[in-house]
Structures are given as structure tokens and as C-alpha cells.
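Enquirer: Let me see the structure of the following:
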Amino acid sequence: MGVGSKIRKLIDYYYSKKNEKNVVPINIPKNKSNLLENKVALIVGGTGGIGAAIAESFLEAGAKVIISGTSEEKVTKTVEKLGNATRGIQIDLNNVTEFDNKVSQAISLFPENRIDILVNCAGVHGNQKFGSVSEATYDAVMNTNLKGLFFMTQIVSNYMKEKKIKGHILNVSSAAALKPGYTPYEISKSGVRSFTLGAAAELIPYGIVVNAIAPGPVATAMLGRKEGDTLYTDCIPAKRFATPSEIGQLAVIMVSDMCDLVIGDTFYISGGSGTIQY
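Expert: Model prediction:
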């Protein structure tokens, strides 16, 4: 490395550290409302950072919330943390044959005996790149991120049609869906984006609204972030991670009556990642 390159690296390092000190963790103001009053929501993947934040935002907007997760222990802990208007159910997204029974159980958890909102939030990353992807990793990512989402949407939407519920379905995609797909994760999230369009077209005649949100880097454990860490990052144009609560508040709007005419769309909350920067 030449002297000029070394100096350039030192300058870049200095400014990154300077910016890091100026960008501190932020708390997004909680926006309590009644946008989801009298609604019951099922959040699949509700024990993770984004899913739990969506659940919390829904509760603040007046909804009752059912969360699911693969780990019964995590489901129980999350329900205890979120409070009385929350119920939990263990669902293994690799076991599609159980979905009908699990959805029926979920419906019965509140006196309303209904589901008005479905959020498909479960996701796994995989961390293997093209050239070294194992079949086991490929299947694990696709089964959770796409296959499970597809069949859960099919079952819940059939229930909504049968009960004439004009509900909302929100899929959690990713800004990675806009990037060239050379990992199972990117391919799966691109599939979510495509399926959102298809499901929206199929279900809007029944008054069921289907959309997606697509986060970029979010300050969650999946990206190695923990409470108290700085939000600063130089990898996206906005120069900071999104917070889970920001995702949650957007989700509230997306499944409320405010978005009844937003059909088949994907809203990017990515700080420019994927949209203006690949």
C-alpha cells in the first residue's frame, strides 16, 4: 500500500470515528393511537427484534396481538414482556401440515375468535454466499422466508374470505430484494416481493389488502447490534441503522384503514440501501 493510500485510510478512519461520536442511539417517540382498535393481529415471527417491535407498536395502536415463534420459551417470555393484550403460540414454519391446526388455535386465543391482520415477519439469514451454499442452508432459508410465508398467507386468507373479514396482510421483505440475488436470503426476499404482488391481486376482490415492508439494516441481534450500541454505520446513505420501533410504526400504518388503497406495494425503510445504493 502506498503512502497516499495509507493517508487516505487514516483520514477516512478519523471521519468515521468523528461521525460515530456525533450519531448516538435514538429513541423514536412512541405514537399511541387507536388506528388498530378492535383488531386482532397474528404476527408470525413475533419473538425477534423486528417482530416484537411490531407487536409492541400494534398494542400501542389498540390491537390485540398473537405472536408466534419456533421456540416456546421465547414466545412465553415475549408475551410476558408485552402484557395482557398479547397471546402466544408456538409455530414451526418447517411443518406446513400443522398450519391449519395452529391457525385455528390462534383464532381461539381471544374472545373475538378472529384474525383481522396477519404479519409474516419470520426470517433467517443463512450467511453463506454463492459458491459455498449447502443444500441444508438453502432449504432452511427458503422454508422459513418464503415457503412458510406462502402457506401461512394461503391459510389465513382463506379463513378471512370464509368469514368475510376485510383484513390486512403484511409481509416483511428486505431491501436486499432489490439487489442481485446470489444468496438464498436475497432470492427468498425477492420472492416475497413478487408473492406480495400476486397475493394482492388475488385477494383484493375480497377486500383483503396485501402489502410488504422492506427494511434495510436494522439494529437487531441478527446484525450483531445490542441495546446501547451506536446506530452509526457508513454502509448506507443515511449513515445509521433503522430501529425496530421505526419498522413497527410503519407497520401500524400499513395495516390500518389509512392504507386501504395501497395494494401490492412494498415500502422500503432502508436508509437508501437497495433503493439508491446497492
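Enquirer: Could you use CA atoms for every contact and neighbour count after this?
Expert: Noted.
Enquirer: Give the burial count for residue 177, as a bare number.
Expert: Counted with other Cα atoms under 10 Å, the neighbours of residue 177 add up to 21.
Enquirer: cool, residue 79 as well?
Expert: 23.
Enquirer: With residue 252 instead?
Expert: Using other Cα under 10 Å, residue 252 is surrounded by 25 other residues.
Enquirer: what's it in contact with, if anything?
Expert: By Cα atoms under 8 Å, 6 or more residues apart in numbering, residue 252 lies in contact with 35-36, 54, 57-58, 61.
Enquirer: and this one, so I can compare the two:
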Amino acid sequence: MNAKTLKHAVTSFFTAIKTKNIVPIEHIVDDAKVLDKKVALITGGSGEIGYAIAKSFIESGCHVIITGTNAEKLKSCVEKLGDSSKGIFVSQKIAKYFVENKTKGHILNISSSTGGEPGWSAYRISKQAIENLTLGLAQKLSPYGIFVNGIAPGSTATNLLNYKDGDSIATRDNVIGRMVMPDKIATYAKMLVSDLGNMVVGETIYISGGRGKFDIR
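Expert: So this is what the prediction gives:
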């Protein structure tokens, strides 16, 4: 470090102290604590992707609330996840609650890689709407310390695609030639709702092997 750079760093430090404009930089190296003392509400938590996300969050120190439309499936998931989860059936307007209670946090919307494809079906149009909503909420809520992003999985190895444990994950749905696993989606979700994701705002991350980005069908 040369003298000019050192002088600039020292000056910036004391200026920050005087103005109280100090933002902590957190380097989290322990994956088991990346969501420590945080609380997550996961809608659709009884589905295979939602369940994988809930399980991953709990393993990283998070207290989890899951919602679902099937009471039996929801009860089963809660029992598997253990005491760190609680099942509820009605979701509140989370963003409004955050703002009114001056609570900082993250909102992660789940879309689909079909949101990047031409909107010739109601399903695709609905996923495009989720991505636009994600961007709009991010713009409005980021000044309050609320970070909004989305993930858009491609073909995923779940029972929706008739996948069972031990089946091949090979697929022709993307150029990579394989389905994504629910736990991989959960890993991206965990990163985006942790403090590691605070500089990612308004993005929808495609976990799709290129489908919906350059692989348009």
C-alpha cells in the first residue's frame, strides 16, 4: 500500500466515524450459522422444493415456519423437520409487516425457468409476473433494509415429474442434460436470504441449466 492509498483509507475511516456512516462487513465461514437467529416463513413448505429449503435453513440455525394447502402433507413435513418448524395455513402480507415494524430481512420469491420464455401460456405469463413483482418490491423495499430476490428452477427431480429416489436425472429439458436436485435449489435459496445475499437485489437467479435464458423453447 502506497502513502497516497494509506492516507485515503485513514481519511475515509475518520470521516465515517464522524458521520456515523459505518456499515459492518460480515464474513460468514461457518455454514451451520449462516442463518443463525433468523426466522423464515416458507410458503409451499410441504412441497419437495419447499421442504428441501426448510430443511437446509434449519440446518443453518434458522427457525422455520412453513405453510401449505394440504394439511396432512404439512403435518408430515413438520414432524420430519422437528421442533424448529411450525405449520400454519395463512400467510400475512410480509413486506407490509416488515416496514410497519421496522424489521430488516429478505424476501425470496420462487418462480420458474419458463418465466424467461415467450408468454404463450397462462403459466408462463404468471411466472413473468413473479419476476416483475420481485423487481418492483426490491426497488420499493430496499431503502428499508428489505432485500427481495427470486429463484427460477428448471426441471427439478421431484414427484411432479414422476421422479423417485434412485431414478435417472437425465432429461432433454435443457442443454446440460440433467434435472436439478431440490437440495441444490435450497443451497441457492439459503445464500440469497443470508447476509451473503445483501448485495444481490431484485435478481431472479435461474437454476435451470440455461433453460429460460439462452435455451428458449
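Enquirer: hmm, back to that, with distance to residue 226 of the first structure and secondary structure added, can I get the contacts of residue 252 of the first structure in CSV?
Expert: Output for the contacts of residue 252 of the first structure, formatted as CSV (distance: Cα to Cα, whole Å; DSSP: H, G, I helix; E, B strand; the rest coil):
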residue, distance to residue 226 of the first structure, secondary structure
35, 30, coil
36, 29, coil
54, 18, helix
57, 20, helix
58, 23, helix
61, 26, coil
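Enquirer: any idea how far the spatially most central residue of the second structure is from residue 83 of the second structure?
Expert: Nearest to the mean C-alpha position of the second structure, by Cα atoms, centre = their mean, lies residue 189 at 3.4 Å. Distance of residue 189 of the second structure to residue 83 of the second structure, given as Cα to Cα, to the nearest Å: 21 Å.
Enquirer: Now do the strands in the first structure.
Expert: 40-44, 64-69, 86-90, 117-120, 168-172, 209-215, 266-269 (DSSP state E).
Enquirer: Turn these into JSON lines, including distance to residue 182 of the first structure and mean neighbour count.
Expert: Conversion of these to JSON lines gives the following (distance: least, Cα to Cα, whole Å; neighbours: other Cα atoms under 10 Å):
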{"stretch": "strand 40-44", "distance to residue 182 of the first structure": "26", "mean neighbour count": "27"}
{"stretch": "strand 64-69", "distance to residue 182 of the first structure": "28", "mean neighbour count": "26"}
{"stretch": "strand 86-90", "distance to residue 182 of the first structure": "32", "mean neighbour count": "22"}
{"stretch": "strand 117-120", "distance to residue 182 of the first structure": "23", "mean neighbour count": "26"}
{"stretch": "strand 168-172", "distance to residue 182 of the first structure": "20", "mean neighbour count": "26"}
{"stretch": "strand 209-215", "distance to residue 182 of the first structure": "18", "mean neighbour count": "27"}
{"stretch": "strand 266-269", "distance to residue 182 of the first structure": "21", "mean neighbour count": "21"}
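Enquirer: For residue 151 of the first structure, find the nearest of those.
Expert: If you check each of the strands of the first structure against residue 151 of the first structure by Cα to Cα, strand 117-120 wins as the nearest, at 10.7 Å.
Enquirer: what comes into contact with that closest one?
Expert: By Cα under 8 Å, 6+ apart, strand 117-120 of the first structure touches 39-45, 149, 153, 156, 167-172, 255.
Enquirer: In the second structure, which residues correspond to that strand?
Expert: The aligned range for strand 117-120 of the first structure in the second structure is empty, by TM-score structural alignment.
Enquirer: any idea how far residue 13 of the second structure is from the residue nearest to the centre of the second structure?
Expert: 34 Å.
Enquirer: Now do the same for the residue nearest to the centre of the second structure: its match in the first structure.
Expert: Match for residue 189 of the second structure (TM-score structural alignment): residue 251.
Enquirer: Surely its match touches residue 55?
Expert: No - between residue 251 of the first structure and residue 55 there is no contact under Cα atoms under 8 Å: 9.5 Å.
Enquirer: tell me the helices in the second structure, going along the chain?
Expert: 3-19, 48-59, 71-81, 94-100, 122-141, 182-193 (DSSP state H).
Enquirer: Near residue 222 of the first structure, how many other residues are there?
Expert: 15.
Enquirer: Per the alignment, it pairs with which residue of the second structure?
Expert: Matched by TM-score structural alignment, residue 222 of the first structure corresponds to residue 160 in the second structure.
Enquirer: Against residue 48 of the second structure, how distant is that match?
Expert: 9 Å.
Enquirer: Check the burial of residue 201 of the second structure by counting its neighbours.
Expert: 20.
Enquirer: That one corresponds to which position in the first structure?
Expert: Aligned partner of residue 201 of the second structure by TM-score structural alignment: residue 263.
Enquirer: list the contacts for that match?
Expert: 200, 204, 209-211.
Enquirer: if we go to 7 Å?
Expert: 200, 209-211 (Cα atoms under 7 Å, 6 or more residues apart in numbering).
Enquirer: is it true that residue 142 of the first structure touches residue 190?
Expert: No - at 11.2 Å, residue 142 of the first structure does not count as touching residue 190 under the criterion of Cα atoms under 7 Å.
Enquirer: Pull up the overlap in contacts between the two.
Expert: Counting by Cα under 7 Å, 6+ apart, nothing touches both residue 142 of the first structure and residue 190.
Enquirer: Please name the residues that touch the spatially closest residue to residue 207 of the first structure that is not a sequence neighbour.
Expert: Distances taken as Cα to Cα, 6 or more residues apart in numbering put residue 166 closest to residue 207 of the first structure, at 4.7 Å, once the chain neighbours are dropped. Applying Cα under 7 Å, 6+ apart to residue 166 of the first structure gives the contacts 206-208.
Enquirer: if we go to 10 Å?
Expert: 116-117, 157, 160, 203-209, 260 (Cα atoms under 10 Å, 6 or more residues apart in numbering).
Enquirer: same question, residue 214 of the second structure
Expert: 116-117, 175 are the contacts of residue 214 of the second structure under Cα under 10 Å, 6+ apart.
Enquirer: What separation do you get for it and residue 110 of the second structure?
Expert: To residue 110 of the second structure, residue 214 of the second structure is 20 Å away according to Cα to Cα.
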